[in-house]
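Asker: Here you go, sequence then predicted model.
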Amino acid sequence: MKTTRERTAPAPDTHEMVVIHRGLRREARLLVELIAAVEPGDTARARVLADHFRDYRLGLDNHHHGEDEHLWPPLLARVDLEADLVLRMEAQHERIAASLTAAEAALPAWEGGAGEAERDALVAVLAEHRAVLVEHLDDEEAFLLPLAARHLSAHEWGALGEHFMTSTPKPKLLFFLGMVLEDADRDERAAMLTALPSAARLLWHAVGRPAYARRVRTVRSSAR
């Protein structure tokens, strides 16, 4: 018989996923806008944004792989009527992965010469990616997060963050932390930083925050 998590187990704080999604929505939008603004022939700028896309893809892929491994399986084992919702989330992940693969395939032609036609082709693919991503994030927040709050323990939910930490190259972790914290409000930022070990918090303030600020200035130098 399928059951929910034990009532005595602490409930997960699923709002942190909303904060993460906020950063993903922003970066997906900016990639479209920033690449569309690159002048034909500006290969230096193209390389900057191509590298940024690769980091964005790394973060999104690792985030979704964590859900594939640690979120969908326990939910499917415990829900009945809502199983179709979980399966829809899985299908959306496949569409997002396909859109990222299409963008990766279109990237080298533009990065190498910064041609106008290649730029516009890449922008079209990234716009489609953004549409698929936003649909998924909206659905996940509206329907999946309440389901996770009812059926998962805080320990099970924490496996998502642990997966991201272990599957992401350590030099990239501070960048992704900055990406998430950028649009967080004061309480959200405090909650996410408090959850980190003290050494990680010190590293963020001393190294990560200024490095992220420099990265933002470089990547968004021609934001419209």
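Answerer: Cool, the structure landed.

Asker: alpha carbons only for contacts and neighbour counts from here, please
Answerer: OK.

Asker: sec struct for residue 183, please.
Answerer: coil (DSSP: H, G, I helix; E, B strand; the rest coil).

Asker: Structure two is appended below for comparative analysis:
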Amino acid sequence: MQLRALHHHHSDEDANIWPHLRSLVPEATEVLDRLEADHQEMDDVIERLTGPRRPAPEQASDLRSLHTLLNAHLDLEESRVVPLIRSHVTPGWWEEAGKEVSKNHGRDLPMVAAWTLDAADEEQRAHIFATAPLLLRVLYRLSWRRAYERRAAQVFG
């Protein structure tokens, strides 16, 4: 599920966020091209990981590769792109894009929402709760959070 959600996240960035950011900040093209290339490279690894079973050493190697790729990607995104988003993208556009993106997660939405809230700081979490539809807030509090916590405990111990 997390790998599928990661793929959807990257697809959403490539299809929605990066084109908008390119139109606002043409000089961001180089870094956005790099991030898109990272997405393709990670998608190739994700495809191998979610495909037919392979020997454990091969899967372990792919997991290490994905870990390395994802961390380098996030470092670049956080250092170069997040500041551009904060300075050039309006909150209204961002919220509308978020609504559109959430439609693409389908059955993964509960886990993705809980994962997002888990990673958010207090200010971000407060904003999400203040702007999310009531139904989503209730579902999160009654079910999604606990399901995510159980899954995280299984994965991370």
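Answerer: Done, it's in. This one's a predicted model, so the numbers in the text were calculated from it and none came from an experiment.

Asker: Which stretches in structure 1 count as helices?
Answerer: Along structure 1, the stretches classed as helices by DSSP state H are 15-36, 43-70, 72-76, 83-113, 116-139, 145-151, 154-167, 170-181, 186-194, 198-203, 209-219.

Asker: Could you export the ones you listed as a markdown table, including mean neighbour count?
Answerer: Below are those laid out as a markdown table (neighbours: other C-alpha atoms under 10 Å):
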| stretch | mean neighbour count |
| --- | --- |
| helix 15-36 | 18 |
| helix 43-70 | 18 |
| helix 72-76 | 17 |
| helix 83-113 | 17 |
| helix 116-139 | 18 |
| helix 145-151 | 18 |
| helix 154-167 | 16 |
| helix 170-181 | 18 |
| helix 186-194 | 13 |
| helix 198-203 | 12 |
| helix 209-219 | 15 |
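
Asker: At the geometric centre of structure 1, which residue sits there?
Answerer: Centroid-nearest residue in structure 1, with C-alpha atoms, centre = their mean: residue 60, separated by 3.9 Å.

Asker: which residue lines up with that residue in structure 2?
Answerer: By TM-score structural alignment, residue 60 of structure 1 lines up with residue 6 in structure 2.

Asker: do you know how far its match is from residue 116 of structure 2?
Answerer: With distances taken as C-alpha to C-alpha, to the nearest Å, residue 6 of structure 2 is found 12 Å from residue 116 of structure 2.

Asker: Residue 165 of structure 1 and residue 84 of structure 1: what is the separation?
Answerer: 29 Å.

Asker: go on, residue 61 of structure 1?
Answerer: From residue 61 of structure 1 to residue 84 of structure 1 the distance is 23 Å (C-alpha to C-alpha).

Asker: Equivalent analysis for residue 101 of structure 1, please.
Answerer: From residue 101 of structure 1 across to residue 84 of structure 1, the span is 26 Å (C-alpha to C-alpha).

Asker: before we move on, what about residue 204 of structure 1?
Answerer: Residue 204 of structure 1 sits 40 Å away from residue 84 of structure 1, going by C-alpha to C-alpha.

Asker: Ok, residue 19 of structure 1 next?
Answerer: From residue 19 of structure 1 to residue 84 of structure 1 the distance is 25 Å (C-alpha to C-alpha).

Asker: Excluding sequence neighbours, find me the nearest residue to the equivalent of residue 189 of structure 1 over in structure 2.
Answerer: Taking TM-score structural alignment, residue 189 of structure 1 has residue 125 as its aligned residue in structure 2. Excluding its sequence neighbours, the residue lying closest to residue 125 of structure 2 (C-alpha to C-alpha, 6 or more residues apart in numbering) is residue 117, at 6.0 Å.
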